[in-house]
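Student: could you work out the structure for the sequence below:
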Amino acid sequence: MATEIRVPTLGESVTEATIAQWFKKPGDAINVDEPIVELETDKVTVEVPAPVSGTLQEILVKEGDTVEVGALLGQISEGAGGAKTAPAAKAEAAPAASAKSAETVDVVVPSAGESVTEAEVGEWMVKVGDMVKADDILVELETDKAAQEIPAPAAGKIVEIAVKTGTTVHPGELLCRIAAGEGAAAATAAPAKAPSAAKGDGGMPPAPSAAKMMAESGISAAQVEGTGKRGQVLKGDVMAAISGGATQQTSAPAPAVTVRAPSAPSDEVREERVRMTKLRQTIARRLKDAQNTAAMLTTYNEVDMGPVMELRKQYKDLFEKKHNVKLGFMGFFTKAVCHALKEIPAVNAEIDGTDIIYKNYCHVGVAVGTDKGLVVPVVRDADQMSIAEIEKKIAEFGRKARDGKLGLDEMQGGTFTISNGGVYGSLMSSPILNAPQSGILGMHKIQERPMVVNGQIVARPMMYLALSYDHRIVDGKEAVTFLVRVKESLEDIQRLVLDL
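Tutor: Just a heads-up that it's a prediction; the model follows:
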């Protein structure tokens, strides 16, 4: 009697999944509730357990295939599967040592989202022969939207690395193979080998530029405190260590290096060539496409930040105590933008061929700078949220961006973007549109300037605002009116409270 294995219900809004990995192959004995296959959706990863004990009779879909909820994945022949061991013919054909580690686990490129069809292989954290534990990070993949760490699905020994750093791969392609069994026991008993002797405390090897500078300076990774992701040593860390007094090691002689000594240092020696990440390539392409496609224009204004600053000063402690999040400026700006978008809907629209799509909702993107590049997570339905809810969501995005944990679904679907260059000290700039959106607001540094108020010259905390817009869909009058509405909401903060 055969029992069907089908895709389970994965959630109210999830209709399909990708086959990430089969844990069993046809002919394998399985026990009831033992994981058989791993499915990946755009929100979660799900293991499908065996509904009965028996033998896996048939696999109907391959790893990397996309299937709908309820689709047939395979079949189990019911019987004494749990007690069944490997077939005798296989046991005789392999030596005893091989029988312990006969199972080889393929690590493949996971599906990264509906709009992501390829990724670039980043730095490998392991090499062939290394022992790894389950969930140890093997390699980092870079897509055009984010970086994704690939963990080991099982403990064992790395027996093959199928692709090199810099290779472009697609979902379902083989990355490496792990021999489980004998290697699993060894990996559990002892930590995995470091792929390099110069790793930071967090297990990440130094960045190439940092490794080169350490070699030239004669200092070790132990003398440098890494500030990168998971303790990775960056070039700036090495420079800081050198300026802080780190000296060349004397415990062992430095390896002999043949160095040409020209009379004057050549430019080539002082240059550094690094591979552009997939994310950086995409940022460059999208920004240039926006310039080439949209009739982009920028209008400027300035806002007196005094009322907002006074409100923050008065209520920031009470606000943080009640909502467990700090009261920043982004909540006020996001609410002010939502008010203005409702009045000037063209700034919240986009062009699709010869059509204009007006969005009757406000999904506001908030630009966040990371060591990998610029990402823009989206606060969905910001117009329906309170300032406290907006601040919590932005704080959550900030933490995820720093840790590289932002999901692709969290960076899609924005209708308008806010970019805050003021956190870096920018006094004025012209932001570039985040296509296909028609508007982006640039915030800048708050600086006291002499202003005339009621006939008197007084120092006021002023901020320049910049609205870049697509002149194909937004007229100058609409753009100026939009920016004036943002200014009025912030200078008369009661307008936000009273929804005026």
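
Student: can we go C-alpha only for contacts and neighbour counts from here?
Tutor: Fine.

Student: distance from the chain centre to the longest strand along the chain, please.
Tutor: The strand that spans the most residues within the chain, counting by DSSP state E, is strand 456-470. Counting by Cα atoms, centre = their mean, to the nearest Å, strand 456-470 is centred 33 Å from the centre of its parent chain.

Student: another one to check against the first:
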Amino acid sequence: MATEITVPALGESVSEGTIGEWLKQPGDAVAVDEPIASLETDKVAVEVPSPVAGVLGEHRAAVGDTVEVGAVIATVEEGGAPAAKADAPKAEVPDAGVEKAAPAQAKEAVGSSASSAPEGGDGAQTLSPAVRRAVLEHGLDPSTIKGTGKDGRLTKEDVLAAASQKQDTAKTGSPAPAPAASPAPAAAAAPSASGERREERVKMTRMRQTIARRLKGAQEEAALLTTFNDCDMSAVIEAREKYKDLFAKKHDIKLGFMGFFAKAACLALKDVPAANAYIEGDEIVYHDYVDISVAVSAPNGLVVPVIRDAQAKGFAQIEKDIADFGKRAKDGTLTMEDMKGGTFTISNGGVFGSLMSTPIINPPQSAVLGLHRIEDRPVAVNGEVVIRPMMYLALSYDHRLIDGREAVTALKIIKEAIEDPTRMLIDL
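Tutor: Okay, the predicted model is just below:
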């Protein structure tokens, strides 16, 4: 008997999604609650599980199709045996002339290798389009890369990390380890003899389309302005170094910088409530709580899960929330509820090496704090030039609601709290 698999509820006000990837193919055996497809919504990727055990029947939607909640996308034959699959043809080991392989042949070779690479020791490894493109671009063998995604699947970050390690090995002059499988992927990285230039046209994911639409809308709707300040990170670095071991032992989490900035932001938003408000029609909506959206990089784009009631949480809980968001963003398991709401955003471009930027607000919010990399710079202290670890801070805000004086004041409060963390303890 065939059981229909339908699109599950995707969250409040979300009525449809896009088939991003089929995780199971017709004839594959599936277990109860095993994901068979990945759906892309405006904010997150949602896995569709099988309600029964059996063998996957037909796909009733293709990758890229838009499907509504409740629509049937596949069937499962209960209790059936998985269809026998022919062994993948063994890739022929190329000779010394492999570097002259045509690009089309190289791409085909990578596709064969990727589809037959083992995952967890059994079964075929399924690569998402983004991962497959990264494998092709860097000439890597996916079977030699350890996946950190859900169920051991490869993520784009895994491929990029492997590519970086490969480059580092090449720079040191140490011989790179021989690939475990066919070296066909190396052909993909080799330039064609004719010097052919290629380009690829890829449809934007639903999430990327939403990000583009919202950010462009923010520029068109809001009167954006950014104010800057620099911050001496000496006190925070000293506090982290002094208490990191005790903090980790007691709370089972590392003490990071984001906890300090989240608490400093709470102080600033308490004194400058306009930075924690938003415009709705001809009214201003103020909040007596602080829900901080934290910008997190995910395989499909930037997501902003929310630390709720940050003003009432301690450093440990804030750090745990952030660590949990980061892990689940990488695994693709964040939910719509995780990103719902938010009254203020913190974006940390410093982890990628950014020195300075003008972040864009996350509508309907009216302000966003941008953090940047820490670097030693000469500064004047008490009439003397000293070297201090400095960070540029940026506060972008909607000038329709927040005056320049208020924005500068809010950023100054954050700066002072970071330079003297005791202020956060005595509410100054």
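
Student: before we move on, the earlier item: show residues contacting the longest strand of the first structure.
Tutor: 294-306, 347, 427-433, 438-452, 479, 483 (Cα atoms under 8 Å, 6 or more residues apart in numbering).

Student: what is the corresponding segment of the second structure for it?
Tutor: Mapped onto the second structure using TM-score structural alignment, strand 456-470 of the first structure covers residues 384-398.

Student: mean deviation, the matching stretch versus the first structure?
Tutor: Aligned to the first structure and superposed, stretch 384-398 of the second structure gives a mean residue distance of 0.4 Å (mean Cα distance after the TM-score superposition for the first structure).

Student: tell me which residues in that stretch are buried?
Tutor: Across stretch 384-398 of the second structure, burial judged by 16 or more other Cα atoms under 10 Å covers Arg388, Pro389, Met390, Met391, Tyr392, Leu393, Ala394, Leu395, Ser396, Tyr397, Asp398.

Student: OK, contacts around the residue most central in space within the second structure?
Tutor: Central residue of the second structure (Cα atoms, centre = their mean): Ala298, 1.3 Å from the mean position. Counting by Cα under 8 Å, 6+ apart, Ala298 of the second structure makes contact with Ala329, Lys330, Gly332.

Student: I figured the first one hits Ser297, correct?
Tutor: Right, the one you point to is Ala329 of the second structure. Yes: between Ala329 of the second structure and Ser297 there is a contact under Cα atoms under 8 Å: 7.2 Å.

Student: mutual contacts of the two, please.
Tutor: Val303.

Student: so which of these two has more stuff around it?
Tutor: Shown here are Ala329 of the second structure and Ser297; by other Cα atoms under 10 Å, Ala329 has more neighbours (25 against 13).

Student: where does the more buried one land in three-state SS?
Tutor: Secondary structure for Ala329 of the second structure, judged by DSSP: H, G, I helix; E, B strand; the rest coil, is helix.

Student: for Gly370 of the second structure, same thing?
Tutor: Under three-state DSSP, Gly370 of the second structure comes out as strand.

Student: that one -> the first structure?
Tutor: Per TM-score structural alignment, Gly370 of the second structure is aligned with Gly442.

Student: tell me how many other residues crowd that match.
Tutor: 22.

Student: over to the one 10 residues further on?
Tutor: Taking other Cα under 10 Å as the criterion, the count of residues near Val452 of the first structure is 11.

Student: Ala417 of the second structure versus the aligned residue in the second structure for Val308 of the first structure, what's the distance?
Tutor: Mapped onto the second structure by TM-score structural alignment, Val308 of the first structure lines up with Val236. Val236 of the second structure sits 10 Å away from Ala417 of the second structure, taking Cα to Cα, to the nearest Å as the criterion.

Student: contact partners for the equivalent of Glu350 of the first structure over in the second structure?
Tutor: Here Glu350 of the first structure is matched to Tyr278 in the second structure, going by TM-score structural alignment. Taking Cα under 8 Å, 6+ apart, we find Tyr278 of the second structure in contact with Ile284, Val285, Tyr286, Thr343, Pro364, Gln365, Ser366, Leu401.

Student: just the closest of these to Leu267 of the second structure, please.
Tutor: Thr343 (14.1 Å; Cα to Cα).

Student: just checking, that closest one touches Val290?
Tutor: Yes: judged on Cα under 8 Å, Thr343 of the second structure makes contact with Val290 at a distance of 6.2 Å.

Student: overlap in contacts, the two.
Tutor: Asn276.

Student: using JSON lines, lay out the buried residues of stretch 384-398 of the second structure together with distance to Gln167 of the second structure.
Tutor: Below are these laid out as JSON lines (distance: Cα to Cα, whole Å):
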{"residue": "Arg388", "distance to Gln167 of the second structure": "33"}
{"residue": "Pro389", "distance to Gln167 of the second structure": "30"}
{"residue": "Met390", "distance to Gln167 of the second structure": "31"}
{"residue": "Met391", "distance to Gln167 of the second structure": "30"}
{"residue": "Tyr392", "distance to Gln167 of the second structure": "31"}
{"residue": "Leu393", "distance to Gln167 of the second structure": "33"}
{"residue": "Ala394", "distance to Gln167 of the second structure": "34"}
{"residue": "Leu395", "distance to Gln167 of the second structure": "37"}
{"residue": "Ser396", "distance to Gln167 of the second structure": "37"}
{"residue": "Tyr397", "distance to Gln167 of the second structure": "41"}
{"residue": "Asp398", "distance to Gln167 of the second structure": "43"}
